[in-house]
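In: Generate coordinates for the sequence data below:
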Amino acid sequence: MRHERDNARAKIDRAMMSVNLLGEFGISVDGRRIHSDLGRSGRKMAALLFAFPGRLYRRERIADLCWPELDPERSRAALNSALWRLRQILCQDPSSERGQNLRSIGSDIVLEPQSWLKVDSCVLAGTATLASDQIETSQMPCMKSIRSAIDLYDGQFLEAEDFDQFAAERERIHTCFVNLSTIALERYASAGAYPDAISICHKVLSFDPFHELFIRRLIALLFLNEQRAGALRFYEKWKSALRAEIGVDPMPNTARVGQQVRCCQSPTDFDEIRQIVFSSEDNGGA
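Out: Modelled structure (predicted):
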C-alpha cells in the first residue's frame, strides 16, 4: 500500500509543487521536501490558503484565527512575516514567477490556483466530484484517476492540528475518500478482481476500523475470493476487538453476514453474499 501511495504522490510531485494536507503537512518541489520554517501558526495559515485556493480571506480574520494569543498589532506582524515566508516557499517552484499567485487585494489575501501547484486534498475532492458527476450521467469514471486519488489518502486532513476551522473540511475529505473507495471496490468486484477490492476495504478500515459497512463488504469479498476460513477468522477477531474497545456487539446486519458466510451451501446463498459487496445499506459504525 505504501508503494502505491508513493507512486500516486510521485505523479503530482513531478515537475511541480506538491502540498500534502492529508496526514501531516508537507511541501515538496519535484519530489524534494522543503523545510517550511512557518511555525505552527504559520502552517495553519498556509493550510487554510492551500486547502481553498481562490478563496478570499480577510487579513484580520486570518490573524485572529492563527495567532489568537497575540494582540492585534503583533498578530498582524506575525501574519505579514508568515506570508513573506510562504511566498519564499512558492518561489522555489520555477513556474511560480516569484510567488505571484499569493496576492493581497486590499484587506484580503488569496492564493490563486495554478497548474504547477497541486494540493492532495484538492486532487482527491476534485476526483470524487468528477466521478460522482460521471456516474449520475451514466459515464464510466476513470479507474486510474480514482485509484491514484485513493492512494493519496495518508490520513485525515491535517490530523495533527486541533483547529476548529479544519473540522468540516476533515469530514468532507474523508467522505470523498470513502465514496471513491466504494466506487473502486464495486468496479473491482464486478470484474472479479477481488484482491484489489479487498485492499481497498483494508485501506478504509485502517482509518475507520469499526465502519461496519466496509466490515461486511470485506467479509463478503474474502469469501468470494475463496477465503471462507479467513473471512470467518477476520470476523471473529474483529468482533472481539469491538467488544473489548467499544463494549458492544456487531450490528445485526454485520452478524448476519458472518452467519451467511458460515452457512453458505447453495448458489442462491452465494449470490446473496455477493450482493453484500454492492449494498449501500449502512447501519453505521459502533
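In: Please count neighbours and contacts with C-alpha atoms only from this point.
Out: Noted.
In: Strands along the stretch 51-200 of the chain, start to end?
Out: 57-58, 102-105, 108-111, 117-119 (DSSP state E, counting those that start in this stretch).
In: Would you mind finding the most buried of these?
Out: strand 117-119 (a mean of 21; mean count of other C-alpha atoms under 10 Å).
In: ok, residues contacting that strand?
Out: Residues from elsewhere that reach strand 117-119 (C-alpha atoms under 8 Å, 6 or more residues apart in numbering): I12, D13, M16, M17, S18, V19, N20, L21, F50, A51.
In: Do I have it right that the last one meets S121?
Out: Yes - under the criterion of C-alpha atoms under 8 Å, A51 is in contact with S121, at a separation of 7.0 Å.
In: any shared contact partners between those two?
Out: L21.
In: Show me which of the two is the more surrounded one.
Out: For A51 and S121, the more surrounded residue by other C-alpha atoms under 10 Å is S121, and the numbers stand at 29 against 20.
In: quick one: contacts for the more buried one?
Out: N20, L21, L22, A51, F157, I173.
In: Just give me the closest of those to D30.
Out: N20 (13.3 Å; C-alpha to C-alpha).
In: Grab the nearest non-local neighbour of the closest one.
Out: G26 (5.0 Å; C-alpha to C-alpha, 6 or more residues apart in numbering).
In: Ok, L90 next?
Out: L90's closest residue in space is G99 (C-alpha to C-alpha, 6+ apart), at 5.0 Å.
In: helices or strands up against the longest helix seen in the chain?
Out: Longest among the helix segments of the chain by residue count, using DSSP state H, is helix 167-190. In terms of contacts (3 or more C-alpha pairs under 8 Å, 6 or more residues apart in numbering; DSSP states H and E), helix 167-190 is packed against helix 120-136, helix 143-152, helix 194-207, helix 267-278.
In: If I take the next helix-or-strand element following the third one and helix 194-207, what angle do their directions form?
Out: Sequence-wise, the next helix or strand downstream of helix 194-207 (DSSP states H and E) is helix 212-224. Between helix 212-224 and helix 194-207, the angle comes out at 150 degrees (axes from the mean of the first three to the mean of the last three C-alpha atoms, to 10 degrees).
In: Sequence B follows; please return its structure for comparison with A:
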Amino acid sequence: MIHIQLFGSLSVQHAMPDGNINPLTLTTKVGDILAFLSLFRGRYFSRDELVSEIWEDNYGKEVSQGAFNTTLWRLRKKIEKKYYRAGELFRRDCRGFLCFRKEADVYLDIEEFKRKACQSTTNRVDKLTQTQVNSLCESVELYSADILGNFTAEWALREREKIRRVYFNVLRKLIEYYRFQKDYRSSIRYAQLILDNEPLREDVHRELMELYELSGQRAMALRQFEECRNLLRKELAIPPMRQTMQLYHQIAEHALHPEHKLKTESDELPIETFNVLEQLPPELTDQFPVDTVGPSTDSSPGKLINQARKHIALADERLRKTIKHFNK
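Out: Okay, here's the model as predicted:
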C-alpha cells in the first residue's frame, strides 16, 4: 500500500507486507501533481485546470501538452505501474479529465484526519461518547504540522487554511469537553496548542486564565495575563480587551478573598473604566508595566495575596494616570 503524507511536507512511502517502509523520491513537478490530486481526491480535472492551478505560478503559462503528459507519465510510472494495475490509481474520463480514484487502496493522512475530526465536532460536549472523544484526540495527534508547509501556490494556501480551521474547531471542542468534565489539565493542554499556532488569540488567553484559576493555579492565571498583555503590546501596540482586564481583576480579587467564587461576567469595575483603558496610548500604559509573575512553586496564601495586592496597586496607579491623562 502507498502512504501519502501531506501534514508537514509531502512524503510518499510504500508500505510492504513485511512491515518495512520504502520511501519514494519524486521530482518537484511530479510531487506538485500528486499533492494537488491527493487534496482533491475523487474529483476530475482538465489539463488546463491542472496547469493553471499547479504550474502557472512556478513555471509560467507556457506549459506544453507534451511537458504535462511527460510529468503525468512519470507519476504513473513511479507509483501506479509499479504497485497497482493500470487505471487503478488514476483514471481519465471520456472528456480526458484526470482523477485520483477514491476507491484506490491508498492511505492518505489528511483523509484520516478529516474522518476522525468531523464526525462529532457538532455534538454538544455533554453528548459526546468516549469513542468520539478518542477520535477527536487522535485527529489532533495526526496534525503534526500545517499541510504542505513548503508549498506556496494559492491552492495549497487555501487548503492549508481550511484544514487549520478544522483543527482549531477540534481543539475548541476538546477544551470545552474536558472543562465540562473538570479535567482542567487536559483542557489547558489543548488551549495551549491553539496558542502555539495563533499566539494573539486573546479569547484563548482568557480561557487559559480561567482554567488555571479553576485548577488552583492562580499565579499561572496572572502570568497568562502578562503573556497576553505583552504580546498584544509588542505585536499590535494595543492593550488587552475589556473582558480580559475584567477577568484579570476578578482573579486578583479572588486571591485576596478566596471565599468569593470566580464569575464569568463581573461588574466590579465600571465599564467606562475599561473603555478608557482601551483608548490609552501605548506610551502611557508602558509607564506602568505589570511585573511578570514568575513560575514560583510557592503557592502559599500569603505569597498569592502579596502578588495580588501588588498587581491591584499597579493597576490602580495606571487608572489614576489614565484619568489624569484624559482630564488634560
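In: what sits against the residue nearest to L90 of the first structure?
Out: R87, Q88, I89, L90, C91.
In: one more time with 6 Å, if that's ok
Out: Residues in contact with G99 of the first structure, defined by C-alpha atoms under 6 Å, 6 or more residues apart in numbering, are R87, L90, C91.
In: okay, and the longest helix of the first structure goes to which residues in the second structure?
Out: Matched against the second structure by TM-score structural alignment, helix 167-190 of the first structure falls on residues 157-180.
In: What lies in contact with the matching stretch?
Out: Outside stretch 157-180 of the second structure, the residues that touch it by C-alpha under 6 Å, 6+ apart are V125, I147, S187, Y190.
In: Now compare those and name the two farthest from each other.
Out: Using C-alpha to C-alpha, the pair of the contacts of stretch 157-180 of the second structure lying farthest apart is V125 and I147, separated by 27.8 Å.
In: who has more neighbours, those two?
Out: I147 (23 against 19).
In: leaving aside the residues next to it on the chain, what's closest to the more buried one?
Out: I147 of the second structure sits nearest to F7 (C-alpha to C-alpha, 6+ apart), 4.0 Å away.
In: aligned partner of that neighbour in the first structure?
Out: That one, F7 of the second structure, aligns with L22 by TM-score structural alignment.
In: In contact with its match: list those residues for me.
Out: Applying C-alpha under 6 Å, 6+ apart to L22 of the first structure gives the contacts Y153, D154, G155, Q156, F157, L158.
In: Name the member of these with the most neighbours.
Out: The contacts of L22 of the first structure, ranked by neighbours (other C-alpha under 10 Å): first place F157, 27 neighbours.
In: Against Q5 of the second structure, how distant is the counterpart of that one in the second structure?
Out: Aligned by TM-score structural alignment, F157 of the first structure pairs with I147 of the second structure. Using C-alpha to C-alpha, to the nearest Å, I147 of the second structure is found at 9 Å from Q5 of the second structure.
In: what does R74 of the second structure align to in the first structure?
Out: Alignment note (TM-score structural alignment): R74 of the second structure maps to R85 of the first structure.
In: quick one: that match and A197 of the first structure, what's the gap?
Out: Between R85 of the first structure and A197 of the first structure the computed distance is 43 Å (C-alpha to C-alpha).
In: which one of the two has more residues nearby?
Out: Neighbour totals were compared for R85 of the first structure and A197, and A197 leads with 26 against 17 (other C-alpha under 10 Å).
In: Without its sequence neighbours, what residue ends up closest to that one?
Out: Of all residues not flanking A197 of the first structure in the chain, L185 sits nearest, at 4.3 Å (C-alpha to C-alpha, 6+ apart).
In: Tell me how many other residues crowd that neighbour.
Out: Other residues lying near L185 of the first structure total 26 when counted by other C-alpha under 10 Å.
In: do D271 of the first structure as well
Out: The burial count for D271 of the first structure: 12, using other C-alpha under 10 Å.
In: dump the residue contacts of it.
Out: Applying C-alpha under 6 Å, 6+ apart to D271 of the first structure gives no contacts.
In: Give me the nearest residue to the residue most central in space within the first structure, chain neighbours excluded.
Out: Note on the first structure: the residue nearest the mean C-alpha position is Y153, at 3.9 Å, using C-alpha atoms, centre = their mean. What sits nearest to Y153 of the first structure in space, not counting adjacent residues and going by C-alpha to C-alpha, 6+ apart, is L22, at 5.9 Å.
In: and D37 of the first structure, that's in a helix?
Out: No - using DSSP: H, G, I helix; E, B strand; the rest coil, the assignment for D37 of the first structure is coil, not a helix.
In: Spatially nearest residue to it (excluding sequence neighbours)?
Out: R85 (7.4 Å).
In: so which of the contacts of G99 of the first structure would you say is closest to S104 of the first structure?
Out: Among the contacts of G99 of the first structure, and counting by C-alpha to C-alpha, the member closest to S104 of the first structure is R87, at 11.6 Å.
In: Kindly provide the distance from the closest residue to the closest one other than its chain neighbours to W116 of the first structure.
Out: Excluding its sequence neighbours, the residue lying closest to R87 of the first structure (C-alpha to C-alpha, 6+ apart) is G99, at 5.3 Å. G99 of the first structure sits 11 Å away from W116 of the first structure, taking C-alpha to C-alpha as the criterion.
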